[in-house]
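*Asks:* Okay, predicted coordinates and the sequence, questions at the end:
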Amino acid sequence: MRDMAEMLSELRVADASGAEPIDPAVVEADVARGRRALVGRRRRLVGSGVVAVAATAVMAVTVSMGGQSGSGTQSEARSTAAGRQSSVRVELASYHGAQPAGFEVRTVPQGWKVVSSTPYAFLAVPPGTDTSTIVARGAAAQGGFDRGIAVTLTGDAQFPANEQPEKVNVDGRTGELGATQDKRAMWLMWSDAAGHRLQVQVPDKLGLTKQQIVNFADGVTATGKATTGKG
């Protein structure tokens, strides 16, 4: 926009040339309109800047929140994974305790306690198991077979009719590994070199894999005192 000096100079030139003089009121009105236009333009520019800044701030907040949300999801995933890794993992360890009367074993799950070692049954349970109701005789079956890893003679036990047990190798001999009737435990049955028909029972909730069950059975031997449990 032209300044006042330039406009007055033009007025003087116009007056000197003999042209009709311009009314000063008209000039002042034009200058006022020009100033108002300039102020309005500056306001629009400033307003646009504020909107741009605000929009940038909103985008920054959105990105930040999105990042936090993603981090939360990753954190939950890590927490879930950590929870899975922190689950109890069963490892077999060499057994150095007193050997049971009916069954000898080479390994037991690490940290587990042997609570039955009779001619009728061998039973080891995880740490923290309530053993107050586990009977010492025979089948310990009335109070313990659903809590630990058990060894007995098979007796008349048979796999359910609808179960197709898997053939496995137990210390060089063929065994059968399959689910019990209620599907809550695994049975491993095999015959040893002396003709004993042995059975290992492991509830699924204890976390042993099929291979661990077989590895445990590899170290099981029935003695001459092994007897089929009663009731």
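*Replies:* Received it, and whenever you're ready, just let me know what you need.
*Asks:* make it CA atoms for all contacts and neighbour counts henceforth
*Replies:* Noted.
*Asks:* residues touching the closest residue to T223 other than its chain neighbours, list them.
*Replies:* Once flanking residues are discounted, T223 sits nearest to G102: 5.2 Å by CA to CA, 6 or more residues apart in numbering. Taking CA atoms under 8 Å, 6 or more residues apart in numbering, we find G102 in contact with S117, T118, P119, Y120, A121, F122, A222, T223, G224, K225, A226, T227.
*Asks:* Out of those, which is nearest to L206?
*Replies:* Comparing the contacts of G102 against L206 with CA to CA places F122 closest, at 16.4 Å.
*Asks:* give me the number of residues near that closest one?
*Replies:* Using other CA atoms under 10 Å, the number of residues around F122 comes to 28.
*Asks:* same check, this time on the one 10 residues further on
*Replies:* Here the count is done by other CA under 10 Å, and S132 has 8 residues near it.
*Asks:* Helix or strand for A193, just tell me which one.
*Replies:* Per DSSP states H and E, A193 falls between elements, in no helix or strand.
*Asks:* try L198
*Replies:* strand 197-203.
*Asks:* Contacts for that strand next, please.
*Replies:* Against strand 197-203 from outside (CA under 8 Å, 6+ apart): 145-155, 184-192, 208, 213, 217, 222.
*Asks:* Which among the residues you listed count as buried?
*Replies:* 145-154, 185-192, 208, 213, 217, 222 (16 or more other CA atoms under 10 Å).
*Asks:* need the helices for the protein, in chain order.
*Replies:* With DSSP state H, the ranges of helices along the chain come out as 4-16, 24-85, 210-218.
*Asks:* between those helices, which gets nearest to P126?
*Replies:* helix 210-218 (15.0 Å).
*Asks:* quick revisit: so which of the buried ones among the contacts of strand 197-203 belong to strands?
*Replies:* Members of these lying in strands (criterion: DSSP state E): 149-153, 185-191, 222.
*Asks:* Next up, a structure to set beside the first:
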Amino acid sequence: MAYTGEQPTGFTVDEVPEGWEVQGSDESAFMLAPKGIADQDPQSFVGKIGIVLQRRLPDVTTKKVTVNGQPALLATMAGNARPGTVFIKQPTGAYLAIQVWQTLNWGEKEIVRFAEGVHVGKDARPIVS
């Protein structure tokens, strides 16, 4: 569904799942969550979609994919049965990481399609890790 709300700090997003909203944002990350979710902590990823700009890739199993014509990596994170995070290298060398919680049951196609609508703005800064 086209997103018409206030854009997250440092980023823009074209679409969000129907009934979802930006739960919190700063210049390094933002969280999407279902409206009315009991867990209102914007630092918690459970049942949500987390978007983070980070300096480097974690050590995980990946598959090469393409997002907006750019090479990207689809990863299966520890504890997950299937891929749920995509990493897209940015011109600055940082990685845009989009983590989709497994209960959404999104496959590669849905994750990549969503990622194509997430954009890093000039004010975004990688998290300090």
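*Replies:* Thanks, I have the structure now. What you see is a predicted model; the values in this text were computed from it and never measured.
*Asks:* what's the TM-score here?
*Replies:* Remark: TM-score between the superposed chains equals 0.85 [TM-score structural alignment, normalised by the length of the second structure]; 128 aligned residues with a CA RMSD of 2.1 Å.
*Asks:* Can you give me the stretch of the second structure that the strand holding L198 of the first structure aligns onto?
*Replies:* Matched against the second structure by TM-score structural alignment, strand 197-203 of the first structure falls on residues 95-101.
*Asks:* ok, which pair from the ones in strands among the buried ones among the contacts of strand 197-203 of the first structure is furthest apart?
*Replies:* A185 and A222 (21.9 Å).
*Asks:* what residue lies at the spatial centre of the second structure?
*Replies:* Closest to where the C-alpha atoms of the second structure average out (CA atoms, centre = their mean) is I98, at 2.2 Å.
*Asks:* How about that one: what's its closest non-neighbour residue?
*Replies:* I51 (4.6 Å).
*Asks:* The one you found pairs with which position in the first structure?
*Replies:* Using TM-score structural alignment to pair residues, one finds that I51 of the second structure aligns to V151 in the first structure.
*Asks:* That match and T107 of the first structure, how far apart?
*Replies:* 12 Å (CA to CA, to the nearest Å).
*Asks:* And A37 of the first structure, by the same measure?
*Replies:* Distance of A37 of the first structure to T107 of the first structure, computed by CA to CA: 95 Å.
*Asks:* Of those two, which one has the most company?
*Replies:* When A37 of the first structure and T107 are compared for neighbours, T107 comes out ahead with 18 against 12, by other CA under 10 Å.
*Asks:* What count of nearby residues applies to T73 of the first structure?
*Replies:* The number of residues near T73 of the first structure, taken as other CA under 10 Å, comes to 12.
*Asks:* One more: T61 of the second structure?
*Replies:* T61 of the second structure has 12 nearby residues by other CA under 10 Å.
*Asks:* The one 3 residues further on too?
*Replies:* Here the neighbour count serves as a burial measure; for K64 of the second structure (other CA under 10 Å) it reads 11.
*Asks:* To which residue of the first structure is it aligned?
*Replies:* K64 of the second structure maps onto K167 in the first structure, by TM-score structural alignment.
*Asks:* Pull the contacting residues for that match.
*Replies:* Taking CA under 8 Å, 6+ apart, one finds T174, G175, E176, L177 in contact with K167 of the first structure.
*Asks:* Leaving out chain neighbours, which residue sits closest to the second one?
*Replies:* Read that as G175 of the first structure. W190 (4.4 Å).
*Asks:* Tell me who's in contact with the closest residue in space to Q43 of the second structure that isn't next to it in sequence.
*Replies:* Nearest residue to Q43 of the second structure, sequence neighbours excluded (CA to CA, 6+ apart): M31, at 7.7 Å. M31 of the second structure sits next to V22, Q23, G24, S25, P42, Q43, F45, K48, I49, G50, I51 when contact means CA under 8 Å, 6+ apart.
*Asks:* one more time with 10 Å
*Replies:* Listed by CA atoms under 10 Å, 6 or more residues apart in numbering, the contact partners of M31 of the second structure are 8, 21-25, 41-45, 48-52, 98-99.
*Asks:* cool, and R56 of the second structure?
*Replies:* Applying CA under 10 Å, 6+ apart to R56 of the second structure gives the contacts F87, K89, G93, A94, Y95, L96, A97, P126, I127, S129.
*Asks:* Include distance to V60 of the second structure when you put these into TSV, please.
*Replies:* Shown next, in TSV, are the contacts of R56 of the second structure (distance: CA to CA, whole Å):
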residue	distance to V60 of the second structure
F87	11
K89	15
G93	18
A94	17
Y95	14
L96	15
A97	13
P126	19
I127	19
S129	17
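*Asks:* Now which of those residues would you call buried?
*Replies:* Here, 16+ other CA under 10 Å leaves F87, K89, A94, Y95, L96, A97, P126 buried among those.
*Asks:* K35 of the second structure: which of the residues you listed is nearest?
*Replies:* K35 of the second structure lies nearest to A97 out of these, by CA to CA, at 22.4 Å.
*Asks:* Quick check: V39 of the first structure vs R33 of the first structure, distance?
*Replies:* Distance, V39 of the first structure to R33 of the first structure, by CA to CA: 10 Å.
*Asks:* about what we covered before: can you list which of the contacts of K167 of the first structure are found in strands?
*Replies:* In strands, judged by DSSP E, the following of those are found: T174, G175, E176, L177.
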